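J.: predicted structure and sequence below. I'll ask about it afterward.
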Amino acid sequence: MVEAAAPGPAGRGPARRGPADDESPPLLVIAGDIGGTSSRLVLALLDGAVIAEAEGPGANLRSSGAEAFDHVAEATREVLERGRLALGGPGEVAAVALGISGAGPARAAEVQHAVGARLRELGIEAARILITDDLHTAFLAGGVGDDGLLVLAGTGAVAVRFHDRQAVARRDGMGWLLGDIGSAVWLGRRTLEAVAADLDGRGPRTRLTEEIGGVLGLDLRAGRLPPSRTGDPRQDLIRALDEQLPAGAPAALGRFAPVPGRIPEDPVARRILDTVITHVLDTVEALDPQAELPVVLAGSVLTGPGPIHDEVAAGLRAARRSLSVAPTGLPGALLLAREQAGGALR
């Protein structure tokens, strides 16, 4: 069992078949960019185009729980089926390379075992599977070579210096409880804390309160339109978060991450944004004080439109640093999958 294709210079769509293809199934690779909130997989011909794609929920063990690995298996099954339909028949998966958020050294063996067991049920041998963290694939997707800095802020946040593709220094990436400063979860949490402080009189008044009320469908300021369900906007906020945020899934806090960037003129929102921007620039300076290495920005917080991306990019350019933006780690995962296939087929 298995099916078709992947991104490559040939572009999208099935590659032409030669006489040999009539006798044996085409060789395929699967590449995946598995973040904390969403996953994207592609199926490609070993040396040709992407022929199938699939998307699914995130799969970070820390922020999404153990069912994260079931999401990976389901997305793989879906991309294989779409590939089979696109090719008009089965293919042979020569290699799989998945960059998975949270698959760093602390949990690498656990992630490798769990994902390998699930993909084995789809007919993919463990020897053909390469599991790495999404930092490795994101850095390679930047196209800056084998040496440089990666600064990633998505569901989590981390900065890594790479030499010969190996991580040799690292800042943060310690998870939402211990760090991940500037991540979507961090931004969402700080935004909600500012709103709670406003409502409770412990902090300054901020337009973040109205913005979060709009996201949650609440009138947090006056409790009139719609009418307060509890008679106390503070309790309305607590109740709405209890109802709308899944227990044990802090990644859901990332839903509120874009809010400060919508109102950068608000002093409280501005302080949250400035904390992130300053942290990123200070981190880059700490990892490469001589400004010798190219910098790859990755993750939705740093690659999406808005003041964080714009001001971080401006700060890096002002320091005369070379900058690359990698909105997805898929190109890096695809590179690794093709390299893995070469080794597996020897």
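T.: Nice, thanks for sending it over.
J.: from here on, contacts and neighbour counts on C-alpha atoms
T.: Will do.
J.: Val215: neighbouring residues, count only.
T.: 12 (other Cα atoms under 10 Å).
J.: list the buried residues of the one helix or strand it maps to.
T.: Using DSSP states H and E, Val215 sits in helix 208-216. For helix 208-216, the neighbour count (16 or more other Cα atoms under 10 Å) marks 208-213, 216 as buried.
J.: quick one: terminal-to-terminal distance for stretch 142-161?
T.: Using Cα to Cα, to the nearest Å, one end of stretch 142-161 lies 13 Å from the other.
J.: list the buried residues in that stretch.
T.: Using 16+ other Cα under 10 Å as the test for burial, stretch 142-161 gives 142, 144, 147-161.
J.: now do stretch 294-306
T.: By neighbour count with 16+ other Cα under 10 Å, stretch 294-306 contains the buried residues 294-304.
J.: could you do stretch 338-346 as well?
T.: For stretch 338-346, by 16+ other Cα under 10 Å, it's 338, 340-341.
J.: returning to that earlier point: narrow the buried residues of stretch 142-161 to those in strands?
T.: In strands, defined here by DSSP state E, the members of the buried residues of stretch 142-161 are 148-153, 157-161.
J.: ok, and here's another one to check against it:
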Amino acid sequence: MTPTALHLGIDAGGSRTRAVLLDAAGRAVGRGEGPGANPAGAGTAPAAVRLAATASAALGDRPPGAVTACLIGLAGHRALADPAAFADRFRRALRLEAPVLLVPDAVPALGTAAPTGTDGTVLVAGTGAVCVRVAGLRAVAANGGLGWLLGDEGSGWWIGREAVRRAHAQPDGALGSLVRAHCAAGSSDELLRWAYDGPPRGLAALAAPVCRLAATGEPTARAITDTAADHLAALARATARPGQPLVLSGSVATADGPVRTRLLHLLADLDPLLPRTDPATAAARLAANAACHDLPAL
């Protein structure tokens, strides 16, 4: 590895994308942030453009040719019909000369708490919810991840949906008041229009205030967050292998609050780990490791 080597890591989720540029000593020398780049939601071509724009922000005034390795952890990886073509589209959009490794977002998520190159399981609960067992740079088993239409139980979207349902049924309670204020809905009909007219991530934005309300002991909100944790724990138990690391990832699973507290209790025997760094930094470290071991790019 040359002293001037730069390693680019990208964490691309459904709601936002982050990029980190590390130098040969592992120091962060650039960061970028942009909108979500999940190809299942944004579309393949727009997702590649968003990835390139976020990476360009991390590069700053450095030429793309200075990057010697790049790894992208991509939500919606399974939705790609041709991952190699997608990686090439991104490479051309950024004018990148380095190889690009395109992996599921669970791969760098594992690296936020487990040593680089370790096999293990990641429970991701943010906008959506999925649990993935990782070996090397590949997902070898997964549960959940069906998206908002067919699944994502326990996710931010699911918490938001449940909150809207309860608020519609009981508009005068504490949860109903919170939801109607968040949605600027003066009536039940306006609440329904807000829910149906907006994107699924709009419902996911309700998760944080609902969790804060649950933390005060409000029973309806607490029932939602308890059930969310139960769903997520079931995903983890169906996927994880005893003796391997289990890492929690995503805002719902890792933010200090009732979901995380209950998850840590329900999964105590699996010794779940919380992130020590961010996924984009972990992706950049994995890119450096891949470059050292001459791993093939997509």
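T.: Ah, there it is. Just so you know, these numbers come straight off a predicted model, no measurement behind them.
J.: next, the TM-score between them, please.
T.: Once superposed, chain against chain, the TM-score is 0.86 (TM-score structural alignment, normalised by the length of the second structure); 289 aligned residues with a Cα RMSD of 2.7 Å.
J.: out of the buried residues of helix 208-216 of the first structure, who's nearest Leu122 of the first structure?
T.: Minimum separation from Leu122 of the first structure among those (Cα to Cα) is found for Leu216, which lies at 40.3 Å.
J.: circling back to that earlier point, redo the buried residues of stretch 338-346 of the first structure as JSON lines? Include distance to Gly188 of the first structure and secondary structure.
T.: Output for these, formatted as JSON lines (distance: Cα to Cα, whole Å; DSSP: H, G, I helix; E, B strand; the rest coil):
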{"residue": "Arg338", "distance to Gly188 of the first structure": "37", "secondary structure": "helix"}
{"residue": "Gln340", "distance to Gly188 of the first structure": "38", "secondary structure": "helix"}
{"residue": "Ala341", "distance to Gly188 of the first structure": "40", "secondary structure": "helix"}
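J.: find the nearest non-adjacent residue to Glu311 of the first structure, please.
T.: Leaving aside its chain neighbours, Glu311 of the first structure sits nearest to Ile277 (6.9 Å; criterion: Cα to Cα, 6 or more residues apart in numbering).
J.: am I right that the one you found sits in a helix?
T.: Yes. Secondary structure of Ile277 of the first structure (DSSP: H, G, I helix; E, B strand; the rest coil): part of a helix.
J.: from Asp278 of the second structure, how far off is the aligned partner of it in the second structure?
T.: For Ile277 of the first structure, the aligned position in the second structure is Ala229, judged by TM-score structural alignment. Ala229 of the second structure sits 22 Å away from Asp278 of the second structure, going by Cα to Cα.
J.: the two: who's more crowded?
T.: More crowded of Ala229 of the second structure and Asp278, by other Cα under 10 Å: Ala229, with 26 against 17.
J.: quick check: the more buried one touching Arg260?
T.: Yes. Under the criterion of Cα atoms under 8 Å, Ala229 of the second structure makes contact with Arg260 at 7.4 Å.
J.: residues shared between the contacts of those two?
T.: With contacts defined as Cα atoms under 8 Å, 6 or more residues apart in numbering, no residue is shared by Ala229 of the second structure and Arg260.
J.: now Ile181 of the first structure: closest residue in space, sequence neighbours ignored.
T.: Ala157 (6.2 Å).
J.: aligned partner of that neighbour in the second structure?
T.: Per TM-score structural alignment, Ala157 of the first structure is aligned with Ala129.
J.: what about Asp164 of the first structure, distance to Leu149 of the first structure?
T.: 12 Å.
J.: show me what contacts the aligned residue in the first structure for Pro39 of the second structure?
T.: Under the alignment by TM-score structural alignment, Pro39 of the second structure pairs with Leu61 in the first structure. By Cα under 8 Å, 6+ apart, the residues touching Leu61 of the first structure are 68-69, 101-102.
J.: repeat the analysis, applying 7 Å as the threshold.
T.: 68, 102 (Cα atoms under 7 Å, 6 or more residues apart in numbering).
J.: with Thr132 of the first structure instead?
T.: Residues in contact with Thr132 of the first structure (Cα under 7 Å, 6+ apart) are 98-100, 103.
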